[in-house]
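**Q** A predicted structure for the sequence below; I have some questions about it.
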Amino acid sequence: MKMVNWKGISALLVVGVLLTGCASNKAARVSDQKVDLVEEVGDATQILVKNAVVPINKQKAILSTSFANIDNLQESSTFGRLIGDTVAGDLVGGGFNVIEIRLRNSLYMEPRVGEFMLSRELRHVSAEHDAQAVLVGTYAVGGEYVYVNARLVSVNDSRVLSSYDFRLPLNRDIRKMLSSNR
C-alpha cells in the first residue's frame, strides 16, 4: 500500500490558493485603476488638433456634440457627454471658437458605411455660425477599457480632418458614467 504524501498535497493546495488570490487581486486592481480623465482627454485633444490634415482656423467655429455609443449611435451617456464637453473645453482653452450643439438625430453615422453624414439641419447651423468643422466621437466598452475615438469632421464635405483614438481604464467611475444612458 502506498502512503499519501500529505505535506506535498498541502503545499500544492497552498500554492493554488495563493495563485487564485493573486489572479483575483489583479482583476480588482484593473477595475480600481485610477485615471485623470481630464488630463487624458486634454492630451487627446492636443493630438487631435496637431494631427489635422489642414490647419484648424481658430477664428472659424467648431461645432461640438456629445460622443455616442458605437453600438447604438443614437445613444450617449454621462461618459459620452462628459468626453465631448471636455474636448470642447480644451479646444476653447486652446483659443478655438467652439459652439455647443446638442443635435441628437441631426448627426449620425451610417451603420454599414461608417462615414459621417451631415443633415440639412446641421448644415444650416454650421452656415449660420460660419463653422469649419464639427467635433464628433464614439466610444466602445471593452472588458478592461473603454475605447474612445474623437474626430474633427468638415461641415462642407464630411471629410475627416483629424482623428485620434485613446483608451481609458474601465474603473468604477467610468462604469457608473457609462450606465447612465439618455
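**A** Great, that's in hand.
**Q** Only C-alpha atoms from now on, for both contacts and neighbour counts.
**A** Noted.
**Q** Okay, and the most centrally placed residue in the chain sits in which element?
**A** The residue lying closest to the centre of the chain (C-alpha atoms, centre = their mean) is V148, at 2.6 Å. In the assignment (DSSP states H and E), V148 maps to strand 145-154.
**Q** F166 now?
**A** With DSSP H and E as criterion, F166 is part of strand 160-169.
**Q** The nearest residue to the residue nearest to the centre of the chain once chain neighbours are set aside: what's it in contact with?
**A** Spatial nearest neighbour of V148, chain neighbours left out: Y139 (4.3 Å); criterion: C-alpha to C-alpha, 6 or more residues apart in numbering. Y139 makes contacts with F67, A68, N69, I70, G80, V146, Y147, V148, N149, as judged by C-alpha atoms under 8 Å, 6 or more residues apart in numbering.
**Q** hmm, try it at 10 Å
**A** 67-71, 73, 76, 79-80, 83, 146-150, 165-167, 178 (C-alpha atoms under 10 Å, 6 or more residues apart in numbering).
**Q** Which helix or which strand is home to it?
**A** Y139 belongs to strand 131-141, assigned by DSSP H and E.
**Q** Any buried residues in that strand, and which?
**A** For strand 131-141, a neighbour-count test (16 or more other C-alpha atoms under 10 Å) marks A131, Q132, A133, V134, L135, V136, G137, T138, Y139, V141 as buried.
**Q** Kindly report the same for stretch 65-82.
**A** Those would be 65-70, 73-82, for stretch 65-82 by 16+ other C-alpha under 10 Å.
**Q** and it, how far out from the chain's middle?
**A** 9 Å (C-alpha atoms, centre = their mean, to the nearest Å).
**Q** tell me how far the ends of that stretch are from each other?
**A** 10 Å (C-alpha to C-alpha, to the nearest Å).
**Q** Same question for stretch 49-62.
**A** Across stretch 49-62, first to last residue, C-alpha to C-alpha, it's 12 Å.
**Q** ok, structure two:
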Amino acid sequence: MTPLSSPRNHAILLLACFAVMVAACYPKPKAPTPDLIDAGYYIVDQLLAQTKIPLRPDDVILVTTFADVSNLQASSTMGRMLAEFTASGFTRKGFLVKEIRLSPYNVYTVKREGEFVLSREIGKLGRQYKADFIVAGVYGHTGNRTYVNAKLIAPATGDIYSTVDVVLPIDS
C-alpha cells in the first residue's frame, strides 16, 4: 500500500470532501446594506471632508428635511429620518445644530411633511436662525436604488461649499 492510499489518508480526504460539501450548502452572508443612520453619518463626513472652508465647532448648522426630487414640496419618512441622522452626525462631531421645528418662527412646512428650504428662502431661514450653514438635500428612487444628494450651503450668500452623493439599495 502506498502512503497516499492508507486508510488514514482516505479518512482525511473523506472529511475534507464532507467539509467542502457542508460549506457549499451553508448560506453565504449577504453584504451589509447601508442603512439611513450610516448614510446620514457618511453625508456629514463627506460634507466636512470636501468643504471649501473649514467649519468651526461654534458654527450653527441647520439640517432641513430631504425632499423628493420629483416633487420638491414633498418628503417621506425616509427624507425626514435621513435629515435626523445627518443632524445627529453633525452633533456627534461637536457642531451646534439647531432644531428648527422647536422654534417659534413659522418655518416653511408642508402639511407634516417636514421642513424644506428653497433657494429663494435660504437667506431668510439663515437669518431667522442665525445659521452659518444649511444642509439641504434631495432624493429620488430609480429602479432598485435611491439616489441622495446633499449640499452644505452658506445662507448669507447661497454659495455651496460642499456636496455629496449617496446611492442606497432598495431592499425588496
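**A** In hand now; what should we look at? A quick note: this is a predicted structure, and the numbers were derived from the prediction, not measured.
**Q** Give the equivalent position in structure 2 for the residue nearest to V148 of structure 1.
**A** Mapped onto structure 2 by TM-score structural alignment, Y139 of structure 1 lines up with Y139.
**Q** how far away is that match from A19 of structure 2?
**A** Distance from Y139 of structure 2 to A19 of structure 2, by C-alpha to C-alpha: 46 Å.
**Q** Which of the buried residues of stretch 65-82 of structure 1 fall within strands?
**A** A68, N69 (DSSP state E).
**Q** In contact with A133 of structure 1, which residues?
**A** Contacts of A133 of structure 1 (C-alpha under 10 Å, 6+ apart): 56-57, 60-64, 98, 126, 151-161.
**Q** Excluding sequence neighbours, find me the nearest residue to it.
**A** Using C-alpha to C-alpha, 6+ apart, the closest residue to A133 of structure 1 is S154 (4.4 Å).
**Q** isn't that neighbour right up against Q132?
**A** Yes: counting by C-alpha atoms under 10 Å, Q132 is a contact partner of S154 of structure 1 at 5.9 Å.
**Q** Which neighbours do those two have in common?
**A** In contact with both S154 of structure 1 and Q132: I62, using C-alpha under 10 Å, 6+ apart.
**Q** what about the closest residue to R145 of structure 2 other than its chain neighbours, how many neighbours?
**A** Distance criterion C-alpha to C-alpha, 6+ apart; nearest residue to R145 of structure 2, sequence neighbours excluded, is P169 at 4.5 Å. Per other C-alpha atoms under 10 Å, the neighbour tally for P169 of structure 2 reads 15.
**Q** again, but for the one 3 residues further on
**A** The tally of other residues near S172 of structure 2 (other C-alpha under 10 Å) stands at 4.
**Q** Tell me which helix or strand comes right after the top helix by length along structure 1.
**A** Secondary structure of structure 1 read by DSSP state H shows that its longest helix is helix 6-31. Next along the chain after helix 6-31 of structure 1, taking DSSP H and E as the criterion, comes helix 37-50.
**Q** my read: P57 of structure 2 touches K93, true?
**A** Yes: look at P57 of structure 2 against K93 with C-alpha under 10 Å: they come within range, at 8.2 Å.
**Q** Can you verify M117 of structure 1 is assigned to a strand?
**A** Yes: counting by DSSP: H, G, I helix; E, B strand; the rest coil, M117 of structure 1 is part of a strand.
**Q** Now do it against V155 of structure 1, distance only.
**A** Distance from M117 of structure 1 to V155 of structure 1, by C-alpha to C-alpha: 9 Å.
**Q** So those two - more neighbours on which side?
**A** Of the pair M117 of structure 1 and V155, V155 is the one with more neighbours under other C-alpha under 10 Å, namely 24 against 17.
**Q** Go ahead and confirm the more buried one touches S64.
**A** No: V155 of structure 1 sits out of contact with S64 when judged by C-alpha under 10 Å, with a separation of 11.8 Å.
**Q** Give me the common contacts of these two.
**A** A133, V134, L135.
**Q** how close does the second one sit to S66 of structure 1?
**A** From V134 of structure 1 over to S66 of structure 1 the distance is 11 Å, taken as C-alpha to C-alpha.
**Q** which residues are in contact with both of the two?
**A** Going by C-alpha under 10 Å, 6+ apart, residues that sit against V134 of structure 1 and also against S66 are E100, I101.
**Q** what number of residues lie near R120 of structure 2?
**A** Neighbour number of R120 of structure 2 under other C-alpha under 10 Å is 9.
**Q** for it, what are its contacts?
**A** G158.
**Q** I'd assumed A67 was in contact with H141 of structure 2.
**A** No: H141 of structure 2 lies out of contact with A67 (C-alpha under 10 Å); the separation is 11.8 Å.
**Q** intersection of neighbour lists for the two?
**A** In contact with both H141 of structure 2 and A67: V148, using C-alpha under 10 Å, 6+ apart.
**Q** Having no further points to raise, I will conclude here.
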